[in-house]
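K.L.:
Sequence below, structure please.
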Amino acid sequence: MAGQESLTLAGVLRGHNDMVTAIAAPIDNSPFVVSSSRDKSLLVWDITNPSAAVASDSEAAPPEYGVPYRRLTGHSHFVEDVVLSSDGQFALSGSWDGELRLWDLATGRTTRRFVGHGKDVLSVAFSVDNRQIVSAARDNTIKLWNTLGECKYTIGGDLGAGDGHTGWVSCVRFSPNPLAPTIVSGSWDRSVKVWNLTNCKLITKLEGHGGYVNAVAVSPDGSLCASGGKDGTTLLWDLGEGKMLYKLDAGAIIHSLCFSPNRYWLCAATEDSIKIWDLESKQVMQDLKPEIQASKTMLYCTSLSWSADGSTLFAGYTDGTIRVWKVSGFGGYAI
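P.N.:
Here you go, the predicted structure:
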């Protein structure tokens, strides 16, 4: 039963020297992840042999879960987001330097730059077929690009469509549902908007948050959307019906949301802990907290990503460390 499962800390990934802003795991479960950071770089991590790390008998601190084998540099400001192509060959990043970059992970080189946003890029995403790219920024716009780096459409802003957001667009995602090709965006104007991918027209405006929206996530089947931010509540939306289903109280500002790929769980990174909700019972099944809170500065999770098989939760923190949590039955490190 899912409700009887739990997560335990399996190890850490250390290599960034500033906040980890995003983590991307490949959909074929290959043994690597890519992370972005406010240290202006991305790291590619080799996690080929995490079992060796888990076997560590150290009681003082969790073991190293993997090693960084390539650092991707080129952005001139904080790197705010990173996603992977479905074949795992390319990473796409967005930065406060106003640009997106497409990286060839085999060489570590930038193969394409996407220039067009007037301010910091806050979120990027690949379509399921990798043929389209969407980005969101502090210029209040959403841009749709092809993989050649050509902007095909701009939603919002002075030159864009009239239904655009009136605040920073903090997060944007493609729905994985092939029968309903849509984009979902969250904004500092407190709204979540659903867009038709075919013509970039607004389908639904979802309202209900009492503060800015930091994060949106779409369920693996594309039927649900979760949103969260300043007001400390996660709202669950039916994307097909365009209506709110229910609220989940996180109790603190939400920085990241992600659905488990194979369990009916929703995870929220808050300034207090990582909350794992069982969506069947709508109860918090676990509160995950780091192994130490000795630092004078507040330590909290800012980014989340599940492995494709749902066994491993990667969590990036303000201290530059990625903490790796394992679902019971997959091996873990008791703290």
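
K.L.:
okay, CA-based contacts and neighbour counts for the rest of this
P.N.:
OK.

K.L.:
check which helix or strand covers T107.
P.N.:
For T107, there is no host helix or strand (DSSP states H and E).

K.L.:
neighbours around it, how many?
P.N.:
11 (other CA atoms under 10 Å).

K.L.:
For A125, pull up the helix or strand it's in.
P.N.:
strand 121-126.

K.L.:
For that strand, name the packing helices and strands.
P.N.:
Helices and strands touching strand 121-126, by 3 or more CA pairs under 8 Å, 6 or more residues apart in numbering; DSSP states H and E, are strand 79-84, strand 90-95, strand 99-104, strand 132-137, strand 169-174.

K.L.:
quick check, distance from that strand to the centre of its chain.
P.N.:
Centroid displacement of strand 121-126 relative to its chain, using CA atoms, centre = their mean, to the nearest Å, is 10 Å.

K.L.:
mind putting the helices and strands packed on strand 121-126 in a markdown table, distance to Y264 and mean neighbour count included?
P.N.:
Formatted as a markdown table, those follow (distance: least, CA to CA, whole Å; neighbours: other CA atoms under 10 Å):
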| stretch | distance to Y264 | mean neighbour count |
| --- | --- | --- |
| strand 79-84 | 23 | 28 |
| strand 90-95 | 28 | 25 |
| strand 99-104 | 32 | 23 |
| strand 132-137 | 27 | 25 |
| strand 169-174 | 19 | 27 |
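
K.L.:
And this one, please, so the two structures can be compared:
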Amino acid sequence: MIADQEAVLATVRSVEQAAMEWAAAERSEHFLWEAPRLTAVEAALRLHPEIGGQPKGDRGVSPVHLDPAAQAFLAANRARIRTRRRARVAGIAGIMSVILVLTLVAVRQQLATDEAHLVAQSRKLANTASQLRDSDVWLARQLSVIAYNTSATAEARASVLDSSAGHLVTRLHSSVGVRGPHTLAVRPDGRLLASSNQYGNVVLTDATNPQRPTVRGGLQAGQYAVLTMAFSSDGTTLAVGGVDWTVRLFDISDPTHPRLKEPLLRGSPAAVQSVAFAPDGRVLAAAHADGTILLWDTARHGRLGDPLIAPSRLRPHPAVRAAAFTPDGRTLVAGSQDGAIWLWNVADPHRPRLMGPAPAGPRGTVFSLTISPDGRTLAAGDDDGKVWTWRLHEGGIRGRLDDPLIGLASYVNSVAFSQDGKALAAGGSDGTVLVWALPNREPVATLPHPGQITAVRFTTGGAAVATASYDGTARLWAMPSPVLAGPAQGVFSVEYSPDGKTLAAGSRDGNVWRWDVSAQAPPCPAPSDQHAERAPS
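P.N.:
I've put the predicted structure just below:
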């Protein structure tokens, strides 16, 4: 027993001595140990890797206590070993990628010997693209291009033209590619996009050019699903909340090096469903699944006042699914699982005052809500595919605006106004995003996805719509993207007039269609008795 204890103490001294040398060398990795030695030392010290390297007694041997420097030294050793393992995995993946590329090249060379087979493959790809065009626009576009590159068949040309006629969409390369909860937030200037996944990973992407988004940085917000994110009005702070009951604030003044602000905000034992900053950035509202809303002082990281709990006959209290501040910061609006939308006067966040509910609205769960930039309109999505709107004023809600917007076939998981307030977008569990022009409430875009929508936001000046889907992918849709209406069947050829003011297209329906494209406005049929001319047979 004594001999064992002496051996452990000797090992401790060796670790502490190595830690001192490592620190004196400015923590150079050359002073770190290889895996076998680290494993032997951890075994000798009875360290438990699953609990962060904390010592654990065994067979009567007293547990040891390492000083902070030694613990940091062992942690650095573990981190380097993990990094090396990831590098090996990445290397194997790279080799497999090279093998895959070489295999595809070999297959293509083999196919080149059989033109008939290439034509058949091209037609098959074009047909697949046509089938996917109503669910995955990006993949359909890629398959169309591949079909045309395989063989320039008439079907491939028509597929490329049909894909080009739709909305331009780009998948973010930062997408983690795992199915599950996936949300996003857009900085108020519309140029930086944060996207997350179910493992706490958040990627920051420059979305200034929707067709060429660039990854700027990333951060880790715990180990579990991120359910909600929001930027402060000055764009320097990102709030992240999720299933671990916690709200984390990150300083993203430099997106390439985000920094966690401590302490963490944790005040309710329930998942964080929604976070929202007040316009001045000094107050953060966090809505929880237990029906409470907590107000936080973002400078001191302290609670403001008592939890906000809306009246309800249901027990336990229904979850609060969405929350938002009005642009003047005086009113907080929240929607809950029982279909109610409540307003609080938070002019004094230390003493918030319940103002009342919204009249005549959803009867089921309120999954999302948003307030127009001018503060005059409140929009909320329910579990029946409807988007409800109300007129706001300083004293609360003045009344409902017309009938709800319809078109989605399932839960409306996210709603968003464009920065100029001239458009409203809504995404549902049916995999569709609808965009309406305001104030005439006319639908202007339908954006299909292969999975249910979890978030939708507008980027710079409404130039693009950012969406997140349950398939684990974030997308950027260029707006506006006019569609030339007319042809009832596939388009096989297009041609501009010599002056560039008219576009003509020939379609399978036997007509030649012409549009005036000389103005900045959406193209319209070219002035003539008929904008479609029957092609000679």
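
K.L.:
For the two chains, what TM-score is obtained?
P.N.:
Superposed pair, TM-score by TM-score structural alignment, normalised by the length of structure 1: 0.82. Supporting alignment: 299 aligned residues with a CA RMSD of 2.4 Å.

K.L.:
From the rest of the structure, what touches the strand holding A125 of structure 1?
P.N.:
With contacts defined as CA atoms under 8 Å, 6 or more residues apart in numbering, strand 121-126 of structure 1 is touched by 80-85, 92-100, 132-138, 169-174.

K.L.:
How about stretch 330-342 of structure 2?
P.N.:
291, 310, 318-326, 343-347, 354-358, 361-369, 380, 382.

K.L.:
With stretch 240-249 of structure 2 instead?
P.N.:
221-222, 224-230, 237-239, 260-262, 264-275, 286, 288.

K.L.:
try stretch 412-430 of structure 2
P.N.:
Residues from elsewhere that reach stretch 412-430 of structure 2 (CA under 8 Å, 6+ apart): 367-374, 379-387, 408-411, 433-439, 451-462.

K.L.:
Okay, and C225 of structure 1 sits in which element?
P.N.:
strand 224-229.

K.L.:
Output the residue interval of structure 2 matched by that strand.
P.N.:
In the comparison with structure 2, strand 224-229 of structure 1 aligns to the range 377-382 (TM-score structural alignment).

K.L.:
Run the chain-centre distance for the matching stretch.
P.N.:
For stretch 377-382 of structure 2, the distance to the chain centre is 20 Å (CA atoms, centre = their mean).

K.L.:
and what of stretch 216-233 of structure 1?
P.N.:
11 Å.

K.L.:
Over to stretch 86-93 of structure 2?
P.N.:
27 Å.

K.L.:
re earlier: for the strand holding A125 of structure 1, give the aligned segment of structure 2 as residue numbers.
P.N.:
With TM-score structural alignment as the criterion, strand 121-126 of structure 1 aligns to 272-277.

K.L.:
Give me the mean deviation of that stretch from structure 1.
P.N.:
Superposed on structure 1, stretch 272-277 of structure 2 shows a mean distance of 0.6 Å to its aligned residues (mean CA distance after the TM-score superposition for structure 1).

K.L.:
and that stretch, which residues are buried?
P.N.:
Going by neighbour count (16 or more other CA atoms under 10 Å), the buried part of stretch 272-277 of structure 2 is 272-277.

K.L.:
Please give the element, helix or strand, for A52 of structure 1.
P.N.:
helix 50-54.

K.L.:
after that helix comes which helix or strand?
P.N.:
strand 67-72.

K.L.:
Show me what that following strand is packed up against.
P.N.:
Partner elements for strand 67-72 of structure 1 (3+ CA pairs under 8 Å, 6+ apart): strand 42-46.
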